[in-house]
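J.: Need the 3D shape of this:
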Amino acid sequence: MADADDARDDDVLELLAGRLVQESGITKDEALELIKFIGTDWNSLLREAHFLKKRQQWG
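T.: Down below sits the predicted model:
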């Protein structure tokens, strides 16, 4: 049962990362890293993703 739960969690994280990529323009790897660091709070993820994207454009 734990394997099924882990797979489901991975699927949810993949979907969340994909949505973050579409909304902010960061890479999927960056999105997954933000999710690991911040968690799954959408507003926090989106704010940090936009900050990251702007920072990349400046640098």
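
J.: switch to C-alpha atoms for all contacts and neighbour counts from now on
T.: Will do.

J.: Tell me where this structure has helices.
T.: 2-24, 28-38, 42-58 (DSSP state H).

J.: Quick test: name the residue nearest the centre of this structure.
T.: With distances taken as CA atoms, centre = their mean, the chain has Ala31 as the residue nearest its mean C-alpha position (3.1 Å).

J.: wait, isn't it in contact with Ala49?
T.: Yes. In this structure Ala31 lies within contact range of Ala49 using CA atoms under 8 Å: 7.4 Å.

J.: another one to check against the first:
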Amino acid sequence: MAEQPRQSGLSAETLAALARETGGSEQQIQEIASLIGNDRSSIVREARMVAADRPKR
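T.: Below you'll find the predicted structure:
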């Protein structure tokens, strides 16, 4: 049976704010939160690391 994606529990407003703050997408923020939890500083740290790994255009 396929795994269902875990929900992060973050509101749409929080997802949007974190995406703006970190340069990531709302989907990336939700995926990060579903993996590590809803601690804001942890989400920001991980999202910034993901953004830093992306190639620059």
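
J.: Check the helices of structure 1 for me and report the most buried one.
T.: Most buried of the helices of structure 1, by mean neighbour count (mean count of other CA atoms under 10 Å): helix 28-38, with a mean of 16.

J.: Superposed on structure 2, what's the mean shift for that one?
T.: Its aligned residues in structure 2 lie a mean 0.8 Å from helix 28-38 of structure 1 after superposition (mean CA distance after the TM-score superposition for structure 1).

J.: Residue range in structure 2 corresponding to that helix, please.
T.: Residues 26-36 of structure 2 are the counterpart of helix 28-38 of structure 1, counting by TM-score structural alignment.
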